[in-house]
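K.L.:
need a 3D model of the sequence below.
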Amino acid sequence: MRLCVLGAGAVGSAVVELAAEHGHVVTAFADSESAVVDADGIDADAVLSKKREEGVVGDADPESVFDADYDVLVEATPTTLGDAEPGFSHVERALADDRHVVLANKGPVAERYADLRALEAESEGTVRFGATVGGALPILSTIEDVGSSRVSAVYGVLNGTANFVLSRMAAEGLDYEHVLAEAQDLGVAEADPTFDVDGTDTALKGVIVANVLSDGETEYTLDDADVEGIQELSGSMLDLAAEDGQTIRLIVEVADGAVRVGPRLVPENGAVAPSGTENAVQIEADYCGRLGITGQGAGGPETASAVLTDVKRLAD
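P.N.:
Next up, the predicted model:
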């Protein structure tokens, strides 16, 4: 498949780097200020080197990528809330041209799901977004394979930064601010970690799951989620939990038409108490019972692998 990749952050760059290994050709690549287009396929090493050294991917205008020869638009620009722009307009333009779309950007799926599906219905293109929930973990594809109507609940840990902070607080008896600073030093937390620690990122993923489970009957956005973060937790709270064989994790629960995110007591060595930056999700479904998925839910190559898995599904 010929790919047009929008976004030159960790995920978009990793897609460009890994595409050839998966049998695909990147014919267009853009960041917010520049683009490179080549019908025969861009030179990934040269372009990524240029981005690192000069801060741009090429000399063309970013808008030029939409005129390139491509089969799939990979939307990997930063997630935005509300109108989900500019990502939503990128998707709209690709679908209007009957191209497929694979999203790593959560905004259009979490904030404008009905609009997204309406555009898809009018296009010859298909939209896939497995990378928006759990990175490399096959959470949405598992729901798809089982059948959304058979899934009654999805719950667990879906943010690696928050999980790192809480697992370190529990293991070392340290306070929140100390561990958060450590996470930032290690590159596990962003300079502004608000979306991760206040529950917003987890809630966006929960909303996407809720939209998939609803299958068009009800549309969910971030405003529909009940969200509480981890900023007020102290080391002593985790110490008290440990005395009873429990710990605290930032848990998302999608069930009974509701999305809830907040710190929850869970068994210390249980299925939804992963360590470090891991994610862990439980899916409750008819006939299957409880399905568990655990692993790395974020990172450039990890999320890019989910993007490329979606591309493969389109090719098949």
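
K.L.:
only C-alpha atoms for contact and neighbour calcs from this point on.
P.N.:
Fine.

K.L.:
tell me which element Val36 falls in.
P.N.:
strand 35-37 (DSSP states H and E).

K.L.:
and that strand, what other elements does it pack with?
P.N.:
When contacts are defined as 3 or more CA pairs under 8 Å, 6 or more residues apart in numbering; DSSP states H and E, strand 35-37 packs onto strand 25-30.

K.L.:
for comparison, sequence B:
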Amino acid sequence: MNTLSRLWRLSTGRFGLIAVAVIGITAIASLFWTPFDPRSVDIAARWGMPGWPHLLGTDGTGRDILSLLMVGARTTILVAVGAGLVATAVGILLAALGALTPRWTREAVAVLIDILIAFPVLLIAMMISSVWGGSLWVVVWSVGIGFGVSIARVTRPELRRVRGSDYVLAGQASGLTALQNLRTHLLPNVAPVFIVQLSWSMAVAVLAEAGLSYLGFGASVTSPSWGLLLAELQQYLQIHPLSVVWPGLAITLTVLALNLLGDALREATDPTLRGRDAAPHGPRAIPHTTPGVVA
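P.N.:
The predicted model follows:
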């Protein structure tokens, strides 16, 4: 049974897969079609209640909220995937340097990781954005590097633990280079821990983009973003509270789906957790009994 089948058997995996697929399909569909032009302003239709033809209502300028959410999904996908790729590259590089190099290099990398991890990711992103200006690429790189350091801190001890295993030593004895050993033996064995950290980083990247855009340090005003939409609608919360629900709900469901998908992937790929599926179930299971002590 492959990983996808095991993932689908888990309720958290099904929810995560379906939610992420819906968001991805929505982002792709918005490239070709939206119910209304998200940039179209219709003052006569402003603050429309959910119904037909505006299924989720309209904002203060008459723009269709559903169309804005569909276009904003593209930003969410870009930030999550981009920050995930950057975090993966930074995390693997630092973890490998901190676990597989000579002692003085390992100690220097460990100190560097401890220094970098002391700075909050959002603070770093705000500082960079204040210098280079708010843009999605600044958010992607700052969040990706920040969480790459966090991934390296968790993955490095796992790499050092696996490094002393018999199959790794056998690979070295057979002539495998350090890079080949890393790709063949080390990374697959730390993959469950890495996957959880990566999914969590992608989820927080979505939150970071929304928060930075809300504060004015993220996406520019011309870029579609759920955080920008939430910031625009928040000032009318007391008058039209329902309009704020939709972007907030989209952000919440996305973050929840990524977290649950990461947990399910860990359970589907970790051999120690998969072993539980092979245990007998149901009335035919043989109960495990411990013999009593004979006096």
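
K.L.:
would you pull the TM-score for this pair?
P.N.:
Comparison of the two superposed chains (TM-score structural alignment, normalised by the length of the second structure) gives a TM-score of 0.24, and 117 aligned residues with a CA RMSD of 6.2 Å.

K.L.:
for stretch 100-118 of the second structure, which residues meet the burial criterion?
P.N.:
Along stretch 100-118 of the second structure, these residues count as buried under the neighbour rule (16 or more other CA atoms under 10 Å): 100, 106, 109-110, 113, 117.

K.L.:
list the buried ones in stretch 65-83 of the second structure?
P.N.:
Going by 16+ other CA under 10 Å, stretch 65-83 of the second structure has these buried residues: 65-83.

K.L.:
for Glu53 of the first structure, helix, strand, or coil?
P.N.:
helix (DSSP: H, G, I helix; E, B strand; the rest coil).

K.L.:
what's the burial count for it?
P.N.:
10 (other CA atoms under 10 Å).

K.L.:
out of the buried residues of stretch 65-83 of the second structure, which are inside helices?
P.N.:
65-83 (DSSP state H).

K.L.:
how much space is there between Pro192 of the second structure and Asp263 of the second structure?
P.N.:
Distance, Pro192 of the second structure to Asp263 of the second structure, by CA to CA, to the nearest Å: 9 Å.

K.L.:
against which helices or strands is the helix or strand hosting Arg290 of the first structure packed?
P.N.:
Using DSSP H and E, Arg290 of the first structure sits in strand 289-296. Judged by 3+ CA pairs under 8 Å, 6+ apart, strand 289-296 of the first structure is in contact with strand 278-285.

K.L.:
report the buried residues of the strand it packs on.
P.N.:
In strand 278-285 of the first structure, counting by 16+ other CA under 10 Å, buried: 278-285.

K.L.:
nearest to Thr200 of the first structure among the residues you listed?
P.N.:
Asn279 (15.7 Å; CA to CA).

K.L.:
in this structure that closest one contacts Ile251, no?
P.N.:
No - applying CA atoms under 8 Å as the test, Asn279 of the first structure and Ile251 come out as separate, 10.2 Å apart.

K.L.:
quick one, helices of the stretch 151-300 of the first structure?
P.N.:
160-172, 176-186, 194-197, 200-214, 235-243, 300-315 (DSSP state H, counting those that start in this stretch).

K.L.:
deepest-packed of those, please.
P.N.:
Highest mean neighbour count among those (mean count of other CA atoms under 10 Å): helix 200-214, with a mean of 26.

K.L.:
between helix 160-172 and that one, find me the angle.
P.N.:
120 degrees (axes from the mean of the first three to the mean of the last three CA atoms, to 10 degrees).

K.L.:
measure stretch 247-264 of the first structure end to end?
P.N.:
End-to-end span of stretch 247-264 of the first structure (CA to CA): 8 Å.

K.L.:
buried residues in that stretch, which are they?
P.N.:
247-255, 259-263.

K.L.:
where do the helices of the stretch 1-150 of the first structure begin and end?
P.N.:
10-18, 44-54, 87-96, 107-111, 113-121, 139-146.

K.L.:
possible to save those helices as JSON lines with distance to Asn163 of the first structure?
P.N.:
Output for the helices of the stretch 1-150 of the first structure, formatted as JSON lines (distance: least, CA to CA, whole Å):
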{"stretch": "helix 10-18", "distance to Asn163 of the first structure": "20"}
{"stretch": "helix 44-54", "distance to Asn163 of the first structure": "30"}
{"stretch": "helix 87-96", "distance to Asn163 of the first structure": "28"}
{"stretch": "helix 107-111", "distance to Asn163 of the first structure": "22"}
{"stretch": "helix 113-121", "distance to Asn163 of the first structure": "27"}
{"stretch": "helix 139-146", "distance to Asn163 of the first structure": "18"}
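
K.L.:
pick the most deeply packed of those helices.
P.N.:
helix 107-111 (a mean of 28).
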